[in-house]
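Need coordinates for the following:
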Amino acid sequence: MHVPDGFINAPVSVAAGVAAAAAVAVSLRGARRELDERTAPLAGLVAAFIFAVQMLNFPVAAGTSGHLMGGALAAILVGPYTGVLCVSVVLLMQGILFADGGLTALGVNITVMGVVTVVTAHLVFRGLLGILPRTRRSVTVAGFAAALLSVPAAAAAFTAVYAVGGTTDVPLGKVLTAMVGVHVLIGIGEALITTATVGAVIAVRPDLVHGARGLATPLKLRVDGELVDAPAAAATAPAAGRSTKKVWATGLVTALVLAGFVSFYASADPDGLEKVAADKGIDRNVEEHAAAGSPLADYGVKDVEDARLSGGLAGVIGVGVTVVAGTGIFWAVRRRTTDAPAATATSTPVA
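The predicted model follows:
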């Protein structure tokens, strides 16, 4: 759902840009509560993974495809504030390097694909966790619903923006029906990808999933013959001390394989917004992208004739640039922590 230049007029594009900048500023402050030295590199990896999976368009209807937006996935894995930043980094890289999503429409894209999806997913996810049993399965169930609903919410948000600043005269009722209808189908794919990814991470490292924090059974200590709950620091120390290098390396290799190889087999059909825009006439005033001459425009490397090699190289470069940019940003805004001296205890932990 990358909005190109020319869909939305200048005043509304500027207003959306201001709103997006404000959301990013708030998220930069909020991300300090979600990130530390251990999780900041993982947030950069989440951004790179979203970039890679967005290259994998999947068919949803005759002549229409969809791709991951990633707002729900990011919100669950690294938190809502960091999630907004993850999607924003991806959209910035796509717009500047790959001519995907208009530069004048960057504010619209961040607002619709970043803020709306993350906020919707976070509210749905937390609401469901509040009524479901506190189990790992509840996290995946809530994640499925959150991802599913976040996509049509973004479609409705785009329609609202178009109603105010659209550059063509199109019946809004038909646009809304078409946008929400096709993006409900895309939302099913989003939900499946989100659930599979969150489930895979929970299976190996539940302590790294922001949305799964607090689900572990409290550690018990035997004191004077009685079992008591261990202090929070003692209960979480084993998880906090575990290295994240293996998870980071596995995730990075997965992203590189998806972007560098699997992306060649992605659907070539237009995505939901492109299809609706063509059918309803929204794209009559579309403008050529300012970065159309970029060496990586349209996810291919300029002057590389082989389509498989060109697309694969572009995907690998995109993953690399995104993980470096994302990790740098998240490392800069992380919460600084100091390692407290390890306390000695004479009590024996009991499972």
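
only C-alpha atoms for contact and neighbour calcs from this point on.
Fine.

What distance do you get for residue 238 to residue 132?
Between residue 238 and residue 132 the distance, using C-alpha to C-alpha, to the nearest Å, works out to 27 Å.

Who has more neighbours out of the two?
residue 132 (14 against 9; other C-alpha atoms under 10 Å).

In three-state terms, label the more buried one for me.
Three-state assignment for residue 132 (DSSP: H, G, I helix; E, B strand; the rest coil): coil.

which residues does it contact?
residue 138 (C-alpha atoms under 8 Å, 6 or more residues apart in numbering).

next one: residue 312
259-261, 263-264, 300.

so it sits in a strand?
No - using three-state DSSP, the assignment for residue 312 is helix, not a strand.

Check the gap between it and residue 59 for me.
In terms of C-alpha to C-alpha, residue 312 sits 20 Å off from residue 59.

can you check residue 85 too?
28 Å.

quick one: which of those two has more around it?
Between residue 85 and residue 59, counted using other C-alpha under 10 Å, the more crowded position is residue 85 (29 against 21).

quick one: what helix or strand has that one in it?
Per DSSP states H and E, residue 85 falls inside helix 80-97.

which other residues reach the helix or strand following that helix?
Next along the chain after helix 80-97, taking DSSP H and E as the criterion, comes helix 106-109. Outside helix 106-109, the residues that touch it by C-alpha under 8 Å, 6+ apart are 1-3, 13-14, 16-21, 91-92, 95, 101.

next up, for comparison:
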Amino acid sequence: MHVPDGFLNAPVSVATGAVAAAAVAVSLRGARRELAGDAEGSGLGAERTAPLAGLVAAFVFAVQMLNFPVAAGTSGHLLGGALAAILVGPYTGVLCVSVVLLMQGLLFADGGLSALGTNILLMGVVTVVVAYALFRGLLRVLPAGRGSVGVATFVAALVSVPASAIAFTGLYAIGGTADVSIGKVFAAMAGVHVLIGIGEAAITTATVGAVLAVRPDLVHGAADAVRTTLVVRTPAGAPARPATPEPAPAGAPARGSLRPLWLGGLGVTVVCAAFVSFYASASPDGLEKVATDEGIIEEAREHDLADSPLADYGVRDLDNERLSIALAGSAGVAVTLAAGTATFLALRRRGSGASAPDGEPQRA
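Sure, this is the predicted structure:
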């Protein structure tokens, strides 16, 4: 779904860049509140909430390398907007996907540089807004519980992918550089991306479910849907009262520790990027396949960084393909994790609501 340079004309590319920049600016402010709110609600500090969001960005990067077949000669990959929004919040989710797209464009020549704003808008903003709105809406009408979270996650992730594809078709109708039938482009993009959406939904639901199973308090979008209150039984006629948590046993991890989840998540991320990615489908993804079939691909321009050392997710001049992919994937995870964590740490510290000596909150 990465749009290359040349698909859209300059005015539309500039306009999508401006909209994407505005969305990122809004998300920077919103992410401060999300990160600060999560830390206050779970007892976690900035040093823990920010690395969690950074890990989500790295995981999205890694899983985007895993193209899966969806039809004859066509593949798809995770977009990640729904996953990021549900796990760490919509504003932080937009930033997670934006960090991924920036690293992909600059280091791996994936997605055009002049189309960076377009890709952030389609893969970061549209997917997050559609998925999170649908997810929260479904949770309001479904009974509370983890099963409902799974259903809402699946539907939200599935719908977010064709929504992004339809948004691209709309942009192409306004500023496409090839003379093609928009009706055919719409039908082809919507059809293939519904199939890709099923894969997106399966990956997203499995990931959110795994986090729910071990740390439900860390799933931002479902905090109120899975929250339970433990009540102590009292004699008849006496009011019930909340139970007082028992102290943790000596030597046990501190309450709210993210270390086991973070290390486990990082391990899965590295395995996906460095090893599983070797077996990814080599077929063109949905956008590339439609562009080829409809004659749009002829307008694509070569990436300005096509000769970079890690272009196309391999190490230049390294003949061992398996090792080349493993090193490039590992480097991408490391850089994305570092960039994401640094960004979210800075935001979390600015939005931490530190108090002045007299107890009044400091002004930003």
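
And the TM-score between these chains?
The TM-score (TM-score structural alignment, normalised by the length of structure 1) is 0.92; 335 aligned residues with a C-alpha RMSD of 2.0 Å.

returning to what we had before: the helix holding residue 85 of structure 1 vs structure 2, average distance?
When structure 2 is superposed, helix 80-97 of structure 1 averages 0.4 Å from its matched positions, counting by mean C-alpha distance after the TM-score superposition for structure 1.

Kindly name the residues of structure 2 that line up with that helix.
Aligned by TM-score structural alignment, helix 80-97 of structure 1 corresponds to residues 90-107 of structure 2.

tally of neighbours for the counterpart of residue 199 of structure 1 in structure 2?
Aligned by TM-score structural alignment, residue 199 of structure 1 pairs with residue 209 of structure 2. Using other C-alpha under 10 Å, residue 209 of structure 2 has 19 neighbouring residues.

What of residue 266 of structure 2?
A count of nearby residues for residue 266 of structure 2, using other C-alpha under 10 Å, gives 20.

ok, so what distance separates the closest residue to it other than its chain neighbours from residue 2 of structure 2?
Nearest residue to residue 266 of structure 2, sequence neighbours excluded (C-alpha to C-alpha, 6 or more residues apart in numbering): residue 55, at 6.9 Å. Taking C-alpha to C-alpha as the measure, residue 55 of structure 2 falls 22 Å from residue 2 of structure 2.

Same drill for these two, tell me which one is more crowded.
Between residue 55 of structure 2 and residue 2, residue 55 has the larger neighbour count (other C-alpha under 10 Å), namely 25 against 22.

Relative to structure 2, which residues correspond to stretch 141-154 of structure 1?
So stretch 141-154 of structure 1 sits over residues 151-164 in structure 2, by TM-score structural alignment.

in the matching stretch, what's buried?
151-164 (16 or more other C-alpha atoms under 10 Å).

cool, and stretch 132-142 of structure 1?
Within stretch 132-142 of structure 1, judged by 16+ other C-alpha under 10 Å, the buried ones are 136, 138-142.

Redo the residues you listed as a markdown table? Include distance to residue 126 of structure 1 and secondary structure.
What follows is these, written out as a markdown table (distance: C-alpha to C-alpha, whole Å; DSSP: H, G, I helix; E, B strand; the rest coil):
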| residue | distance to residue 126 of structure 1 | secondary structure |
| --- | --- | --- |
| 136 | 14 | helix |
| 138 | 11 | helix |
| 139 | 9 | helix |
| 140 | 12 | helix |
| 141 | 12 | helix |
| 142 | 8 | helix |
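
Okay, strands next: where are they in the stretch 101-250 of structure 1?
220-223, 226-229 (DSSP state E, counting those that start in this stretch).

between those strands, which gets nearest to residue 116 of structure 1?
Counting by C-alpha to C-alpha, residue 116 of structure 1 lies closest to strand 226-229 out of the strands of the stretch 101-250 of structure 1; the figure is 39.3 Å.

Now the closest one on structure 2. Mean distance?
Strand 226-229 of structure 1 sits 2.8 Å off on average (mean C-alpha distance after the TM-score superposition for structure 1).
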